[in-house]
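A.B. asks: Predicted coordinates and the sequence they were generated for:
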Amino acid sequence: MLVLENNNVTTEQVKEFDKKYNLHSWSVQGTLNPMVIEKAEGIYFWDSEGKKYFDMSSQLVNINVGHGNKKIIEAIKKQADKMAFMGPGYAIDVRSMLAKKVIEKAPDNMGKVFFTLGGSDSNENAIKIAKMFTGRNKIFSRYRSYHGASYGAANLTGEPRRYTCEPGISGFVKFFDPYIYRAGIEFESEEDASKYYVDKLREQLIYEGAENVAAIFLETVTGSNGVIIPPKGYLKGVREICDEFGILMVCDEVMAGWGRTGKWFACENFGVKPDIITFAKGITCGYIPFGGVIVDKKIAEYFDNNMLMCGLTYNAHPMGCAAGIATLEVYEEENLIENSRKMGKVLGELLEDIKEKHPSVGDVRYIGLFSAVELVKDKNTREALVPYGKDPDKIMSRVIGMLKEKGFSTYHHENNIMIAPPLIIKEDELREAMSIFDRVMCFVDEYIKRTI
């Protein structure tokens, strides 16, 4: 079968050339057997053999509006015809209008936005902005976090993907987030857990010299590391600490922003207003690489009289801006923020049923259409299905493979399986997809019985 008819390339050649010439991220190259994808539309994509898959992770939690949205595609085409590129020093219509729209959607303390090409870029520039504004040199971030793979963003990152960038940059300090399921402490309430972790953070700041700390970076809702939702009062507690010591609160909303949690920005769920928000993914939903850093009005005003030492050749790229405007209009016209909340409730109910039914499902966490399922060997002890950082039998990969065989596409990180479908998903589609997930969890249950 011809995949690229104009070039007369067969499916077999596509796979051959891919393995021969492409380097795939986070992979041992010799073990790869990449699936050849032919088309994608809505919440589905099809492989070269015509098999259809539910895209239940929105690819990398970025295809919020689904595949093949005509409005966004047309906006990109129109901008390409009009002006494919113009340097960041010039004012152009799409650049101005997208900035205005972003600030209008952001919390009301926000003043300006610096556009980037993605999440790593956004966090890199947020680090610089925080240091420039405060004149301080230390940056706090959490262990169970992923903020990007470029050098500065990797130093923010707390999980093992940061290791190749170590020994790293001086001044980056890690602290633990409230992962209550694995805390090993029986808290009386969420508020009690929040107080414990906030008090520990405050103590650590004092020992590090709070007067030297520029910013505390945190994913508003931890993403790839298991959709860890902050307990009641936690983010407000962090906000109070930041106010006490003059530290900037930076919320990484690369995954959680743009409707994923049922709000424009995830911080709105918790009643906090950060000083800086970083974003990417859902602003253009992967149709064009794009991201940004939104700053509080006081930070924006500071740079009225002080140089902003940030720069990218493709800052506020016209094609990305055009795609961003169209994407925000799609969210509004199709009521996708509301649908995220509505379908999120259905997803939550389905996940709770799965947790109750399957011995292998230790915990389910969800907010809007942002969720993860944590697999365990024993619900009582909460022993993880595979040891942290190890999976000698490749059981997690096998689970993901079985899901994919049955038409349910997603990915895992450690013992957590991500479930984050496009925000356009309908209830019947969601129920059909989750019935596949339910059936595959029976395999995990049986695997545990055989091996324990």
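C.D. replies: Yes, it's here.
A.B. asks: From now on I want contacts and neighbour counts done on CA atoms only, so please keep to that.
C.D. replies: Will do.
A.B. asks: center of the chain, which residue is that?
C.D. replies: In the chain, the centroid-proximal residue (Cα atoms, centre = their mean) is M255; its distance is 2.4 Å.
A.B. asks: The stretch 151-300 of the chain: strands as residue ranges?
C.D. replies: Applying DSSP state E, counting those that start in this stretch to the stretch 151-300 of the chain gives strands spanning 172-175, 213-219, 248-252, 276-279, 291-296.
A.B. asks: Kindly report the same for the stretch 301-450 of the chain.
C.D. replies: Under the criterion DSSP E, counting those that start in this stretch, the stretch 301-450 of the chain carries strands at the ranges 361-367, 370-378, 383-384, 408-409, 412-413, 416-419.
A.B. asks: thinking again about what came up before, dump the residue contacts of the residue nearest to the centre of the chain.
C.D. replies: M255 makes contacts with V61, N62, G223, F279, A280, K281, G282, as judged by Cα atoms under 8 Å, 6 or more residues apart in numbering.
A.B. asks: any chance of the strands of the stretch 151-300 of the chain in TSV, plus mean neighbour count?
C.D. replies: Shown next, in TSV, are the strands of the stretch 151-300 of the chain (neighbours: other Cα atoms under 10 Å):
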stretch	mean neighbour count
strand 172-175	18
strand 213-219	27
strand 248-252	28
strand 276-279	29
strand 291-296	26
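A.B. asks: of all those strands, which lies closest to E104?
C.D. replies: Of all the strands of the stretch 151-300 of the chain, strand 291-296 sits nearest to E104, with 11.2 Å by Cα to Cα.
A.B. asks: mind checking how far the residue nearest to G257 when sequence neighbours are not counted is from I72?
C.D. replies: Computed as Cα to Cα, 6 or more residues apart in numbering, the closest residue to G257 that is not its neighbour in sequence is F265, at 4.5 Å. Separation of F265 from I72 (Cα to Cα, to the nearest Å): 21 Å.
A.B. asks: N137 too?
C.D. replies: Counting by Cα to Cα - N137 and I72 are separated by 41 Å.
A.B. asks: what comes up buried for stretch 38-54?
C.D. replies: By neighbour count on 16 or more other Cα atoms under 10 Å, the buried set for stretch 38-54 is E38, A40, G42, I43, Y44, F45, W46, S48, K52, Y53, F54.
A.B. asks: List just the nearest of the residues you listed to L423.
C.D. replies: For those, the residue nearest L423 by Cα to Cα is I43; the value is 8.9 Å.
A.B. asks: From what I see, the closest one and K52 are in contact.
C.D. replies: No - using Cα atoms under 8 Å, I43 is not in contact with K52; the gap is 10.2 Å.
A.B. asks: quick one, what contacts N123?
C.D. replies: Residues in contact with N123 (Cα under 8 Å, 6+ apart) are H147, G148, G152, A153, D252, T278, V293.
A.B. asks: One more to weigh against that first structure:
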Amino acid sequence: MTQPDAAEGARAYSLDRGSVFHSWSAQRSLSPLVIAGGEGSTVWDYDGNRYLDMSSQLVYTNLGHQHPAVIEAIKRQADRLVTVAPAHANLARGEAAERILARAGSIFSKVFFTNGGADANENAIRLARLSTGRDKVLSTYRSYHGNTGSAIAATGDWRRVPNEYARSHVHFFGPFLYRSEFWSDSVEQECERALHHLERVIQAEGPASIAAILLETVPGTAGVIVPPPGYLPGVRALADKYGIVLILDEVMAGFGRTGECFAFQGFDVVPDLITFAKGVNSGYVPAGGVVLSEAIASAFDDRVFPGGLTYSGHPLAMAAIVATIDAMEHEGVVEHARMLGDEFIGPGLAALQEQHRLIGEVRGLGVFWALDLVVDRETREPVSPTIVGRLKDELMQRGVLPFTADNRIHVVPPCTMSPADVARCLAMLDEAFTAVEAE
């Protein structure tokens, strides 16, 4: 454990502000928290202040910080072989692929490894285009798929707009009853109208021009928008009807986050391609990938796949994947995440909603939740960034590291967080809302 050392913390801060260019930020006003170490569900700074990590960093430390089995696996692999070109076979890579396929389902036969989620989506789009001979990719406005060429063009939120350099991307609205685009007044109506809207977009764009529909199984950064019953099977049916590849982006939702190994396994749907990253090895070494159905993989049996990455299947990342999946299996992590959602987080957040007028809606499952914050519950007008910033400050003063986006607080702790620590997070949320509402 890193010992408190204020001077070292000041040095880390100075080096960061002097030399590091941060993502998604205006640089001048930044004041980042300096994290010195972490263990389990807790991180700490150089002054000894400790924080419950309710963010899982960027929603990826599914096993928590410094899981000993994963750290040891990385060390063993470093002693054995620290790097190898992707053209060569490597035991760690083969074992990682085998474990992922064993959990994905019988229609899947191969894994293409990438360095993260964005290039996983990039290559899934490439696979869909090449295997269909079509070009267009359909994705929702409420989505985030990464910050590379096609991935950011497929993204629906504001970050797409200054980055639209890739071709043939079309957006549509997915179901979201709380802020419905379809004037729906029931879950069933929202599902039906969203599917009708999607089919009309397909027809208007020309089905023979569409290679893929790319969806986050549960949109994460857009607000943890759990799809209504029947929606994803309905999308699958439309993809089959028009010969379109269905890609499900599990970068954030996969590997225990929703209380399932893969989130789609809770929604009665099977995609053609799965993209993953983040939770597959708790982010300990950068890794991602695409899980290919046999039908798409076999299209390249005698045809060159024109894609590749220097560090595809890097041994250290692969060893971390193997150890993470094994730890999840041996420790019942996926089941634990489901239990936390069902018995503690879900009921606890619902109780907070009853007590605090700023909370317009609670939604989520497993360890994947969001609080939609509003000025008025009747109009559902979102709160200002100032309110969200105040809540974030109050939480950090109380020792909770939150994940905030737009008008929301996301409750996304590690899958391994204890019920006692969940209770502490909920208590601190209660205090933070009380303080801000009093203002």
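C.D. replies: Happy to help now that I have it. The structure displayed is predicted, hence computed values, not measured ones.
A.B. asks: After superposition, what's the TM-score here?
C.D. replies: The TM-score (TM-score structural alignment, normalised by the length of structure 2) is 0.97; 437 aligned residues with a Cα RMSD of 1.6 Å.
A.B. asks: Is it possible to get JSON lines of the strands of the stretch 301-450 of structure 1 that adds mean neighbour count?
C.D. replies: Below are the strands of the stretch 301-450 of structure 1 laid out as JSON lines (neighbours: other Cα under 10 Å):
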{"stretch": "strand 361-367", "mean neighbour count": "22"}
{"stretch": "strand 370-378", "mean neighbour count": "24"}
{"stretch": "strand 383-384", "mean neighbour count": "16"}
{"stretch": "strand 408-409", "mean neighbour count": "26"}
{"stretch": "strand 412-413", "mean neighbour count": "18"}
{"stretch": "strand 416-419", "mean neighbour count": "26"}
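A.B. asks: As a markdown table, the ones you listed with distance to L336 of structure 1 would be great.
C.D. replies: Below are those laid out as a markdown table (distance: least, Cα to Cα, whole Å):
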| stretch | distance to L336 of structure 1 |
| --- | --- |
| strand 361-367 | 15 |
| strand 370-378 | 14 |
| strand 383-384 | 35 |
| strand 408-409 | 21 |
| strand 412-413 | 25 |
| strand 416-419 | 17 |
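A.B. asks: Now G291 of structure 1: closest residue in space, sequence neighbours ignored.
C.D. replies: Nearest non-adjacent residue to G291 of structure 1 (Cα to Cα, 6+ apart): A280, at 3.7 Å.
A.B. asks: Quick one: map that neighbour onto structure 2.
C.D. replies: Under the alignment by TM-score structural alignment, A280 of structure 1 pairs with A277 in structure 2.
A.B. asks: picking up where we left off before, neighbour count for N137 and I72 of structure 1, which is higher?
C.D. replies: Neighbour count, other Cα atoms under 10 Å: between N137 of structure 1 and I72, I72 has more, with 24 against 18.
A.B. asks: and the more buried one, what pairs with it in structure 2?
C.D. replies: Matched to structure 2 by TM-score structural alignment, I72 of structure 1 sits across from V70.
A.B. asks: Now, the buried residues of stretch 38-54 of structure 1 that are in helices?
C.D. replies: Counting by DSSP state H, none of the members of those fall within helices.
A.B. asks: So which of those are in strands?
C.D. replies: Counting by DSSP state E, the part of the buried residues of stretch 38-54 of structure 1 found in strands is E38, A40, Y44, F45, W46, K52, Y53, F54.
A.B. asks: Map M319 of structure 1 across to structure 2 for me.
C.D. replies: In structure 2, M319 of structure 1 lands on L316 (TM-score structural alignment).
A.B. asks: Hmm, D79 and its match touching each other?
C.D. replies: No - L316 of structure 2 lies out of contact with D79 (Cα under 8 Å); the separation is 10.2 Å.
A.B. asks: who's more crowded, the two?
C.D. replies: Ranked by neighbour count (other Cα under 10 Å), L316 of structure 2 and D79 place L316 first, with 24 against 9.
A.B. asks: Chain neighbours aside, what residue packs nearest to the more buried one?
C.D. replies: Here the residue nearest L316 of structure 2, using Cα to Cα, 6+ apart, is I74, at 5.5 Å.
A.B. asks: Can you tell me the SS state at the one you found?
C.D. replies: At I74 of structure 2, secondary structure determined by DSSP: H, G, I helix; E, B strand; the rest coil is helix.
A.B. asks: burial count for it?
C.D. replies: Residues near I74 of structure 2, counting by other Cα under 10 Å: 24.
A.B. asks: State the distance from the residue nearest to G291 of structure 1 to A126 of structure 1.
C.D. replies: Distance from A280 of structure 1 to A126 of structure 1, by Cα to Cα: 13 Å.
A.B. asks: what's the answer for E427 of structure 1, then?
C.D. replies: Computed as Cα to Cα, the E427 of structure 1 to A126 of structure 1 distance reads 38 Å.
A.B. asks: And those two? Which one has more around it.
C.D. replies: A126 (26 against 15).
A.B. asks: What lines up with that one in structure 2?
C.D. replies: In structure 2, A126 of structure 1 lands on A124 (TM-score structural alignment).
A.B. asks: Let's verify its match: helix, strand, or coil?
C.D. replies: A124 of structure 2 falls in the helix class when you classify it by three-state DSSP.
A.B. asks: which residues touch the residue nearest to it when sequence neighbours are not counted?
C.D. replies: Among residues not flanking A124 of structure 2 along the chain, V290 sits closest, at 6.3 Å (Cα to Cα, 6+ apart). The contact partners of V290 of structure 2, taken as Cα under 8 Å, 6+ apart, are V111, F112, F113, T114, A120, N121, N123, A124, L273, I274, T275, F276.
A.B. asks: mind running it again at 10 Å?
C.D. replies: 110-114, 117, 119-124, 127, 247-251, 273-277 (Cα atoms under 10 Å, 6 or more residues apart in numbering).
A.B. asks: counterpart of it in structure 1?
C.D. replies: By TM-score structural alignment, V290 of structure 2 lines up with V293.
A.B. asks: do P86 of structure 2 as well
C.D. replies: Aligned partner of P86 of structure 2 by TM-score structural alignment: P88.
A.B. asks: pretty sure that match is in contact with H317, am I right?
C.D. replies: Yes - between P88 of structure 1 and H317 there is a contact at 7.4 Å, judged by Cα atoms under 10 Å.
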